[in-house]
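# Have a look at this prediction, sequence included:
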Amino acid sequence: MSGLGVHPLIEGVFQASGDPEGMRKRITQRQLLDRLGTPEDIGYAALYLACEESSFVTGTALFVDGGLTALLEEW
């Protein structure tokens, strides 16, 4: 098979209209970036994987989680 890439996008915690402020603060304190993700964050990651510029990226998952998984050992 040539020219076909399969890449899961692993999402972190993303904004929702009903998110209580206290919950947001607790989550953002436990990740590298001081904010929750947005739909645009996932969209841009998917766009990158669809572009020619990512043609050498294959067989890997892309974590779009604001650095959450980098700090999981601390949880």
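That came through fine.

# From now on I want contacts and neighbour counts done on CA atoms only, so please keep to that.
OK.

# Would you verify that residue 25 is located in a strand?
No: counting by DSSP: H, G, I helix; E, B strand; the rest coil, one finds residue 25 to be helix, located in no strand.

# What's the separation between it and residue 46?
Look at residue 25 and residue 46: by C-alpha to C-alpha, to the nearest Å, they are 27 Å apart.

# likewise residue 9?
8 Å.

# ditto for residue 63
The gap separating residue 63 from residue 46 is 11 Å, by C-alpha to C-alpha.

# Next: residue 62.
Counting by C-alpha to C-alpha, the gap from residue 62 to residue 46 is 9 Å.

# shared neighbours, the two?
residue 9 (C-alpha atoms under 8 Å, 6 or more residues apart in numbering).

# you'd agree residue 11 is up against residue 64?
Yes: using C-alpha atoms under 8 Å, residue 11 is in contact with residue 64, at 5.1 Å.

# putting a second one here so we can go through both:
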Amino acid sequence: MPSWIIEEIVVLAVVGAVLVTVIRQVGVHLRAKAELARDTGYRAIAERSVTSQEATQAALAGIEARMATIERVLADVE
């Protein structure tokens, strides 16, 4: 077998290994980027949820205060 065929086979193997590595790294990069976008979306949802919960708690505190006032008025009437 001529030596140039062996050299070409080795070169093709090395080029193939480099291509596989590059393709794999691009895939890892794209998955990481998608995961970061997903996590950012989840973080935004969590922040909106906390804001909504705080608003609900504030409204509930106002309702409880008015209810206490109504109970005092009713107790005075009796």
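Right, received. Where do you want to start? All figures in this text were calculated on a predicted structure; none of them were measured in a lab.

# what TM-score comes out when they're superposed?
Here the TM-score for the pair of chains, by TM-score structural alignment, normalised by the length of structure 1, is 0.23; 28 aligned residues with a C-alpha RMSD of 3.4 Å.

# and for residue 63 and residue 46 of structure 1, which residues touch both?
residue 9.

# that older thread, could you check which of residue 11 and residue 64 of structure 1 is surrounded by more residues?
residue 64 (19 against 15; other C-alpha atoms under 10 Å).

# need the contact list for that one.
By C-alpha under 8 Å, 6+ apart, the residues touching residue 64 of structure 1 are 9, 10, 11, 12, 41, 42, 45.

# If we use 6 Å, what do you get?
10, 11 (C-alpha atoms under 6 Å, 6 or more residues apart in numbering).

# ok, now how distant is it from residue 22 of structure 1?
Remark: distance between residue 64 of structure 1 and residue 22 of structure 1 (C-alpha to C-alpha) = 22 Å.

# Going by residue numbers, what spans are helices in structure 2?
3-77 (DSSP state H).

# quick one: residue 62 of structure 1 and residue 9 touch, right?
Yes: counting by C-alpha atoms under 6 Å, residue 62 of structure 1 touches residue 9, with 5.0 Å between them.

# Stretch 24-44 of structure 1: end-to-end distance?
Per C-alpha to C-alpha, the first residue of stretch 24-44 of structure 1 is 22 Å away from its last.

# Residue 19 of structure 2 and residue 10 of structure 2: what is the separation?
On the measure of C-alpha to C-alpha, residue 19 of structure 2 and residue 10 of structure 2 end up 14 Å apart.

# er, residue 62 of structure 2 actually
Distance, residue 62 of structure 2 to residue 10 of structure 2, by C-alpha to C-alpha: 78 Å.
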